[in-house]
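[1] Show me how the following folds:
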Amino acid sequence: MRELCRTPGCNDTPAHDVIVHCRHHLAERPVSELVSMASDWGYYHCEGISDPTLLMGSPDADLLVKAAVVHGAFEQVTTALLNACFDDPHTLEERHLWDESAAIAIRYAMDRERVRLQQIATTEARRIKKATGSCTACGQALPPWINLHLPPQFCSKKCTPPSPDKDRAWSPWSEHIAPA
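    Okay, the predicted model is just below:
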């Protein structure tokens, strides 16, 4: 028996055991929680896989990325997810010192998944812009370009409301969220 979404009053089931909210409420979660779920999901998804280059896209990863787009937190969530699934890109060569081809294959797989997730994020940002029509803060027309560092429902950074954890740096190798 699966747990229900942790949003009060919701009877939907979460997308995954470590993604504890349904797809309808996932985007309402704070960035820090999305990053934590992405990291947990990445470790869970890749547990027991001996060859990370065989990892392919997942609907669960797509949901996390779509939720991150709402906050303009694509980079934070994607980095947590990819580092949990593959490896810290800064230590990849050190960990595969004796097998350069393995390091190259993992980096290629990581880049391939980052591009796939970026396409998902761009499509979601376009969908949100089309549904919103104009900036939800000032009412001006939304710019035609996609900026994954800015919530797509706002026209500029000055219209974006402050988030208590949006501008914090996060590393899957530390147990805390430290100010950037």
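[2] going forward, measure contacts between C-alpha atoms and count neighbours the same way
    Fine.
[3] where exactly do the helices run in the chain?
    Secondary structure of the chain (DSSP state H): helices at 31-46, 59-71, 74-85, 92-95, 100-132.
[4] Select, out of the ones you listed, the one closest to Arg168.
    Among those, helix 31-46 comes nearest to Arg168, with 8.3 Å by Cα to Cα.
[5] Not counting residues beside it along the chain, what's closest to the most centrally placed residue in the chain?
    Computing the C-alpha centroid of the chain and ranking residues by Cα atoms, centre = their mean puts Val77 first, at 2.9 Å. Of all residues not flanking Val77 in the chain, Val35 sits nearest, at 4.8 Å (Cα to Cα, 6 or more residues apart in numbering).
[6] How about Cys5?
    In space, and not counting its chain neighbours, Cys5 is closest to His21: 4.5 Å by Cα to Cα, 6+ apart.
[7] ok so, going back, I'd like to know how far the residue nearest to the centre of the chain sits from Trp41.
    Val77 is 11 Å from Trp41, where distance means Cα to Cα, to the nearest Å.
[8] quick one more, to check against the first:
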Amino acid sequence: MTQDKKRKVAARAVQEATGLRYTAARRLEAASRPMDRPPFLLGALLAECATKPAASVDWGEVLFPEVLPAVFESEIVGGAIPYTSVLALAGALSAYGPNDELRVEFLDPLDEAVVASRRRRFLITMLTASVDELCRKPRCHERPVLNRVIEYCEYHLARSSPQILTSMAGDLGSFVGVDAAGVLERRGGSPEADILIRAATAQGAFSQVRDAFLRAAYMDPSDIDDTFMEESAAMEMRHAIEREELRLLAVARSEYRSIRNFARACRMCGQDLRWRLFDLKLPPEYCTAACAQSAPTAVQALDPWEIEECPF
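    So this is what the prediction gives:
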């Protein structure tokens, strides 16, 4: 039996055991295989790209064989990799220079590879020669909510600690403020802010995350009078902050209600949650602060670079 057939059989076994789709089962099976290749430098991969001849590989049956990427056999990565993918990866990591250390986290030959640098992770899709940044959580194949700003997928973002969410809220607010180019109306309604607020609501951290976002995207309300000479400009800023504050509150209340309706009962004491008053300072799956504090924590610590099983 060839190596490829062995991997397919192993993926089918994982699929039967977990009930996952074949693609997800294949990824999980490949991720479970130990990657014993040593770390390497970006400059070494670029040197291979510049000197290795094009390789002839069997892509199997494809719809458009005329657009298949040119690849070379990389001894560093452990398989064929498109030239253009290496150049795209080098562009994404250009700020770190040729001595940046990388490692192969995942490899499925002629299909996908995940290469990690520092705490950034990149998915290389061989057939299309594309390079996409992934969620920073190891073994996760999902895209981040917003590259370089909210660097986790929605699943892992919802499991982040309030401290991480607050830090990301400040980063997102700064990004939104710059992107709006001074237009107040463009600072509100960010879909990424909604995702962040829903994650914060699930952790009982709505207020601190909302405030961090608003201060970074607009300004600290206590500084408005000292910043604006004209009362009309100060009032416009206050109204813009209040509108976004109310909008985010509506997002939080909707998420709080959805979580409580799904949970139905407190995870610790079993009390019915559906008729209890909203308290956005508490995780919605608990009825009181005492229950929330006594529950085992499942969120990420400040250093989220730990390995955990990912469902994707």
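[9] circling back: number of nearby residues for the residue nearest to Cys5 of the first structure?
    Neighbourhood size, His21 of the first structure [other Cα atoms under 10 Å]: 24.
[10] again, but for the one 4 residues further on
    His25 of the first structure has 16 neighbours, counted by other Cα under 10 Å.
[11] about what we covered before: show me what the residue nearest to the centre of the first structure aligns to in the second structure.
    In the second structure, the residue matched to Val77 of the first structure (TM-score structural alignment) is Val209.
[12] repeat for Asp99 of the first structure
    In the second structure, the residue matched to Asp99 of the first structure (TM-score structural alignment) is Glu230.
[13] any idea how far Glu185 of the second structure is from Ile195 of the second structure?
    As judged by Cα to Cα, Ile195 of the second structure and Glu185 of the second structure stand 19 Å apart.
[14] Count the neighbours of the corresponding residue of the second structure for Thr123 of the first structure for me.
    For Thr123 of the first structure, the aligned position in the second structure is Ser254, judged by TM-score structural alignment. Number of residues near Ser254 of the second structure (other Cα under 10 Å) recorded here: 13.
[15] What spatial separation is found between Ser254 of the second structure and Leu282 of the second structure?
    According to Cα to Cα, Ser254 of the second structure and Leu282 of the second structure sit 15 Å apart.
[16] which residues sit in contact with the closest residue to Ala141 of the first structure other than its chain neighbours?
    Of all residues not flanking Ala141 of the first structure in the chain, Ser134 sits nearest, at 4.6 Å (Cα to Cα, 6+ apart). When contacts are counted by Cα atoms under 8 Å, 6 or more residues apart in numbering, Ser134 of the first structure touches Gln140, Ala141, Leu142, Gln153, Phe154, Cys155.
[17] hang on, isn't the third one packed against Cys159?
    No: no contact is recorded between Leu142 of the first structure and Cys159 when judged using Cα atoms under 8 Å, the distance being 11.2 Å.
[18] between those two, what contacts are shared?
    Cys135.
[19] Mind checking which of those two has more residues around it?
    Shown here are Leu142 of the first structure and Cys159; by other Cα under 10 Å, Leu142 has more neighbours (19 against 16).
[20] Give me the distance between that one and Gly133 of the first structure.
    7 Å.
[21] okay, and the common contacts of the two?
    Residues within reach of Leu142 of the first structure and of Gly133 at once, by Cα under 8 Å, 6+ apart: there are none.
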